[in-house]
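Engineer: show me the folded form of this:
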Amino acid sequence: MSSTREKLISLLSNQSENFVSGQWLSSQLKISRTAVWKQIKQLEEDGYKFEAIQNKGYRLLVQPDKVSENTLYWGLDTKWLGKSLEHYPVLDSTQRLAMEKAQKGAEEGLVVVADKQTTGKGRRQHRWYSNHSGGVWLSFVLHPKMVPAKAPQLTLLTAIAVVQAMESATELKPMIKWPNDILIGDKKIAGILTEMQAEHDEIHYVVIGIGLNVNQTSNDLDHQIKHMATSLLIETEKTYHKQVIIQAILTHFETIYHDYLLNGFEPIRKQWLHYAYRLGDLIHYTINGEENRGILHGIANDGSLIIEDEQQQKQNLYSAEIKWFEGVENNES
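Structural biologist: The predicted model follows:
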């Protein structure tokens, strides 16, 4: 989105209850009144409706209920995340495109959003069923100044941002299943994928992907996952404006990420524990073919899962097959 369009949207948003003259907009944007008129017409093509009165100017009447670069920017209360934004009706994978753009030098804060993904993916190359316009599918680029070993912390703080965005929009009480899933009850509603390019002790870039089921009905969910997945609509019997959900996710992430950069991981770790799925429960897990069980004690500063085994010895799990749900096949974590 051009900087002129961003400024125009910001000006109109801040004055949405009043008429704004074309001359004033022209002066603020440093473009001609004809150019202002052309920008307004482009917004109208995107579904915005304005009242225009000679000698008074323009007043916003209707903001469209659709996801676009314009509607996402309108009302987005972030300083840098999403200020560069690309929206696509259909994309193979927001993660693939964001990784490609990051490799080519994309700035920090670039957000790629798609209404549908034809080949969405999750952690460990698992398929993510996202070829449906009812969900939120997005990826964004970061350039964190940290060592690669700390990258798993970004997944954990992203999970907090998604959960808090859901709480701000609903009365649901989501939980975080280590390391990257968001659950309602025992059903998955969102997932996070963190990928990076790094060498030695330097991260070149990180791309974080988020998939959240929003307005899907149970019939919309793929038959392979509908017994273990859910959506905001299924849980609340309400539909949601996806652009509002996206804005909430980006706003919460930017706030939490800023706190993380200032104060380190410990405040994030404490917040994560507040939402931790099955914290304090006995869980069964398998490492290298050996079955074990222990109490889920928490997470360490490196993002690993802390388990207290039957000998009351604590160990850190970085990867394991964990049986999270009774009567359900083991899920890799």
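
Engineer: please count neighbours and contacts with C-alpha atoms only from this point.
Structural biologist: Fine.

Engineer: contacts only, for the most centrally placed residue in the chain.
Structural biologist: Nearest to the geometric centre of the chain sits Ile210, at 4.3 Å (Cα atoms, centre = their mean). Contact criterion Cα atoms under 8 Å, 6 or more residues apart in numbering gives 136-139, 190-193 as the residues in contact with Ile210.

Engineer: now the second one, please; I'll put the structures next to each other:
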Amino acid sequence: MSTKQDVLRLLYSTVDKPLSGQDIAEQLNLSRTAVWKAIQQLKKDGYEITSSTKVGYQLSRQTDLLTLEGIRSHLGEALQDWDIQVFETTTSTNDLAKTYGASGSRVPTFFIAEEQTAGRGRLGRTFLSPPKSGLYMSICIFPEGDLDSISLITCATAVAATRAVESFIHEKIGIKWVNDLYYHDKKIAGILTEAVTNIEAQKVDALIVGMGINLHIDDAIIPEDLKPIIGSLFSPQEIPDGFSRNEFVARFLKEWNHCYEDINAGKRDFMEEYKDHSIIVGKKVNVISGMKTYPATAKSVDNNGHLIVQTDDGAIHSLSYGEVSIRPEN
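Structural biologist: As a prediction, the model looks like this:
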């Protein structure tokens, strides 16, 4: 870790009070000159740091640059065994995670970017990922459980995301089976779960869980045909004071890890939250499965994350994959 990163980490850890240059120098075993140079570099990078000869340096809470140090400062002691990689731009965080998952390493790793140039959702669809408007992230883990447990990961991710979002806005987020989050009747997030498989061993070597969330996307850059569908958590003009992307990411990661630990322990408690947030249960839907589309009514979501639907002839079907769209009410 560089001197600049060390100083930034220390400023994040004491954001509520200033630190003198001497304190920083002593804690990091640096010269006062090295501390001053690091502070100047951080200011040049865009960090708001107040300086006073009497009280020292203090990082402003309004600084919302997405950084490893910022995320770690909000994680505390959680996920110390994880690697966290932060990018300003990348093609796709899921692509980064899949490459890493096939590399032979076994360290759980989190990838996050401010922008994706080739973001994608389910079925190869493009996922709009403009810079400074959202968070685009992927988790790479190495599961030991069976495929039935793995199928719950998408549901767990949706629950973790709703918990993180609701902790900031105090309004209820909707989940559309299986992988979309809705706010004020518009999609604000999508989840894409993929795997790195070993065909010879017939097992999953790595599991990739990607999520993109629109925090404050400008309506002007949304294509006209998507404007009735795509939304964001805030408008660019109404971002709450004190909202921190680093803190949001840390909350999401901690909640995600709690859900993942529950899965590994055979617990399904989070599925009750998933069901409670469902916007599709009780609705008339069109089910898209492979090349086939048919009408049905969404009856429930079971504890394995399967959608239970009833077709017009009364038959009950359990869907572990596929896609559904809500039919307009007459």
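
Engineer: so after superposing, what's the score?
Structural biologist: A TM-score of 0.82 describes the superposed chains when it is computed by TM-score structural alignment, normalised by the length of the second structure; 322 aligned residues with a Cα RMSD of 3.2 Å.

Engineer: about what we covered before: excluding covalently adjacent residues, which one is nearest to the residue nearest to the centre of the first structure?
Structural biologist: Leaving out its chain neighbours, the residue that sits closest to Ile210 of the first structure by Cα to Cα, 6 or more residues apart in numbering is Ile192, at 4.8 Å.

Engineer: can you pull the contacts of the one you found?
Structural biologist: 122-123, 155, 158-159, 180-181, 208-211.

Engineer: which of these lies closest to Thr170 of the first structure?
Structural biologist: Ala159 (16.4 Å; Cα to Cα).

Engineer: so which of the contacts of Ile210 of the first structure is the most crowded?
Structural biologist: Highest neighbour count within the contacts of Ile210 of the first structure, by other Cα atoms under 10 Å: Trp137, with 28 neighbours.

Engineer: ok so it is a strand residue?
Structural biologist: Yes: under DSSP: H, G, I helix; E, B strand; the rest coil, Trp137 of the first structure sits within a strand.

Engineer: spatially nearest residue to it, not counting backbone neighbours?
Structural biologist: Spatial nearest neighbour of Trp137 of the first structure, chain neighbours left out: Gly211 (4.7 Å); criterion: Cα to Cα, 6+ apart.

Engineer: alignment lookup: that neighbour to the second structure.
Structural biologist: Per TM-score structural alignment, the equivalent position to Gly211 of the first structure in the second structure is Gly212.

Engineer: repeat that for Ala198 of the first structure.
Structural biologist: Checking with TM-score structural alignment, Ala198 of the first structure has Thr197 as its match.

Engineer: same question, Pro267 of the first structure
Structural biologist: Pro267 of the first structure is assigned Asp269 in the second structure as its aligned equivalent, the criterion being TM-score structural alignment.

Engineer: name the SS class of the closest residue to that match other than its chain neighbours, please.
Structural biologist: When the adjacent residues along the chain are set aside, Asp269 of the second structure lies closest to Asp262, with 7.8 Å between them (Cα to Cα, 6+ apart). Reducing the assignment to helix, strand or coil with three-state DSSP, the entry for Asp262 of the second structure is helix.

Engineer: mind checking how far Asp262 of the second structure is from Glu255 of the second structure?
Structural biologist: Using Cα to Cα, to the nearest Å, one obtains 11 Å as the distance from Asp262 of the second structure to Glu255 of the second structure.

Engineer: which one of those two has more residues nearby?
Structural biologist: Glu255 (20 against 15).

Engineer: the helices in the second structure, which residues?
Structural biologist: Counting by DSSP state H, the segments of the second structure that form helices are 3-13, 21-28, 32-45, 68-75, 93-101, 147-150, 153-169, 245-264, 270-276.

Engineer: now do the buried residues in the first one.
Structural biologist: If I follow you right, that is helix 3-13 of the second structure. For helix 3-13 of the second structure, the buried set under the neighbour-count rule, 16 or more other Cα atoms under 10 Å, comprises 4, 6-13.

Engineer: just those residues now: which is nearest Gln85 of the second structure?
Structural biologist: Checking the buried residues of helix 3-13 of the second structure one by one against Gln85 of the second structure (Cα to Cα), the nearest turns out to be Arg9, at 15.3 Å.

Engineer: who's in contact with Leu212 of the first structure?
Structural biologist: With the criterion set at Cα under 8 Å, 6+ apart, Leu212 of the first structure makes contact with 135-137, 189-191, 231.

Engineer: ok, and what's touching stretch 160-177 of the second structure?
Structural biologist: With Cα under 8 Å, 6+ apart as the contact definition, stretch 160-177 of the second structure has outside contacts at 158, 181-183, 243, 248, 251-253, 255-256, 259, 274, 277-280, 307, 323-324.

Engineer: can you rerun that using 6 Å?
Structural biologist: With Cα atoms under 6 Å, 6 or more residues apart in numbering as the contact definition, stretch 160-177 of the second structure has outside contacts at 181-183, 251-252, 255-256, 277-280.
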